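Peer 1: Kindly return the folded structure for what I paste below:
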Amino acid sequence: MELTLASAFSQEGLLGHAAYVLLVLSMLMRTLLWLRLLVIASAILGISYAAFILGDPVSTFWESCLVIVNVGQLLLTHWRSLRARFSETEANFIARHLPGLGRGDARALIDCGRWVALEAGACLAVQGQPVEQLSYIAEGQADVRVAGTRLSNCGAGDFVGEMTALTGLPATATVIATGPLTVWQIDAPRLREITRRRDEISRELEAAFARNYRDKIVEMNRLVSVGEVPDRLPA
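Peer 2: Reported below is the predicted structural model:
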């Protein structure tokens, strides 16, 4: 096929355009699954165009490689999802905060941290100091104190240090366990690394943090309304 302006807008040429349209659309996808599926579809159209219209074996070869690599990555992701196993506590964590995350990605995130048991009095964050790790409370309760005054509490299902662990800024409150705690913790540098490298994990965590922050504001307002905590700090 001779490449001219007329041929570029012929029926055969539209096949080549469609391949590039799908490739561009793939870059707009927010999930890796749809990105790979659109890249595969684009490459298949590209193979048809290169092999049967252009007669270009080089382009056909590289488009075929693109299909093979992306199909292989999809199969690998599916295999990891099938292999992923979770305890009841981990499954509850994922269902509550990471419902849109694939099983393989969820397993990878949890494996970056550790489950620990803490005693009453354990400190999860200190006001004015950098937070060394993000904590997720699976069981137990903790007080939230600002300048020594209790303003709220955290319980099962709450994150501690979610904002400051990502930014490296000092904690805005001190969080102290009021009894035994079961928590999942991930070191702040590791958290920043994985959210920088894995967009799907970053999006799910950001959404989870936003929802939990809203819930904690509601709980703090409830405690103020029933008189359990002051509505302002002492002068």
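
Peer 1: going forward, measure contacts between C-alpha atoms and count neighbours the same way
Peer 2: Noted.

Peer 1: now the strands for this structure?
Peer 2: Under the criterion DSSP state E, strands of the chain are mapped to 114-118, 123-125, 133-139, 142-146, 149-154, 159-160, 174-177, 181-187.

Peer 1: one more, for comparison:
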Amino acid sequence: MEDIAAALSPAGLLGQLPFLLLIAAILSARVDRTRRLVATAAAVGLIHALAVQGSPVAALWWGLLLGAALLVIGRGVVADTRSRFSEEEEGMLRGALSSLPRSRARHLLDQGFWLNGSEGDVLVREDEPVSHLYYLAQGQAQVMSHGRRIATCGAGELIGEVAILSGDQATATVVLDSPARFWCAPAAVLQPYLLTHEDVRHALEQGFAVSIKNKLRQSNERIAGAGGAVTEPAGVNQV
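Peer 2: Now for the predicted structure:
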């Protein structure tokens, strides 16, 4: 009982807090958040070692961990500061890549390239592998399934997102409805890249989820407007 009482005392809870923060750091999918949690855990551990335990050895190790965490955070801040983006890329940072640090977003964008498209250009073909992931910065595209228009993609949306991750064939065709400007990354480059950069993959998945919701909403609105039942359209989430 004395051990339990000691663990639940203010000093005991302070001593346990660093380990809870380290567990949270391990579970975090964002690299920048992981680093901040580790630094916070080390700072709390250092305070406990000095003020409560009076242990120079524990203080040394917590201090070394804090210094290492701050060094890594500092390097990230410098890398973010040095990263440069065009106006179009800044749009991606505010949208699909909003959860990525700037340096990591710069690294991802370097895996693809920017292109101009013309009305009628086909980006994705139904029942064929998706060869590229697209981000539409300007312009508009139609999403067609079995010859019917089921949704529209506008500026700020991703195209080919889920199929790129799953490797499945597209179940809808995407055709530019106007002159467009877009970023694209080949699936052959992006798929292995995402396997080795989990934080980037997680950030893209968040952007994918928003894009898919928009497509489903547009498709349901179109079906409802035509007097049909509102259902999840087959294939929209694979475009």
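
Peer 1: Quick one, which of the strands of the first structure gets closest to K216 of the first structure.
Peer 2: strand 149-154 (7.6 Å; CA to CA).

Peer 1: So what touches the closest one?
Peer 2: The contact list for strand 149-154 of the first structure (CA atoms under 8 Å, 6 or more residues apart in numbering) reads 137, 141-145, 160, 216, 219-220, 223, 229-231, 233.

Peer 1: switch to 10 Å and redo it
Peer 2: Contacts to strand 149-154 of the first structure, defined as CA atoms under 10 Å, 6 or more residues apart in numbering, come from residues 136-137, 140-146, 160, 173-178, 216-217, 219-224, 228-234.

Peer 1: How about stretch 43-55 of the first structure?
Peer 2: With CA under 10 Å, 6+ apart, stretch 43-55 of the first structure has contacts from 1-3, 12-20, 22-23, 37-41, 56-68, 70.

Peer 1: Now do the same contact list for the residue most central in space within the first structure.
Peer 2: The C-alpha lying nearest the average C-alpha coordinate of the first structure belongs to I201 (CA atoms, centre = their mean; 1.8 Å). Each residue near I201 of the first structure by CA under 10 Å, 6+ apart is listed here: 98, 100-102, 105-106, 108-109, 194-195.

Peer 1: Show me the two of those residues that sit farthest apart.
Peer 2: G100 and I194 (16.8 Å).

Peer 1: Just give the closest residue to E119 of the first structure, not the sequence neighbours.
Peer 2: P180 (4.5 Å; CA to CA, 6 or more residues apart in numbering).

Peer 1: ok, which stretches of the first structure are helices?
Peer 2: 5-8, 11-26, 32-48, 57-83, 88-97, 103-111, 162-167, 188-197, 199-225 (DSSP state H).

Peer 1: Adding distance to P130 of the first structure, write these out as JSON lines.
Peer 2: Below are those laid out as JSON lines (distance: least, CA to CA, whole Å):
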{"stretch": "helix 5-8", "distance to P130 of the first structure": "59"}
{"stretch": "helix 11-26", "distance to P130 of the first structure": "39"}
{"stretch": "helix 32-48", "distance to P130 of the first structure": "33"}
{"stretch": "helix 57-83", "distance to P130 of the first structure": "35"}
{"stretch": "helix 88-97", "distance to P130 of the first structure": "24"}
{"stretch": "helix 103-111", "distance to P130 of the first structure": "22"}
{"stretch": "helix 162-167", "distance to P130 of the first structure": "7"}
{"stretch": "helix 188-197", "distance to P130 of the first structure": "9"}
{"stretch": "helix 199-225", "distance to P130 of the first structure": "18"}
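
Peer 1: among these, which is nearest A125 of the first structure?
Peer 2: helix 162-167 (9.8 Å).

Peer 1: just to revisit the earlier point, alignment lookup: the residue nearest to the centre of the first structure to the second structure.
Peer 2: Alignment note (TM-score structural alignment): I201 of the first structure maps to V200 of the second structure.

Peer 1: what sits against L20 of the second structure?
Peer 2: 37, 41.

Peer 1: among the contacts of I201 of the first structure, which recur in the second structure?
Peer 2: Here is what carries over to the second structure from these, by both residues aligned by TM-score structural alignment, their matches' CA atoms under 10 Å: 98, 100-102, 105-106, 108-109, 194-195.
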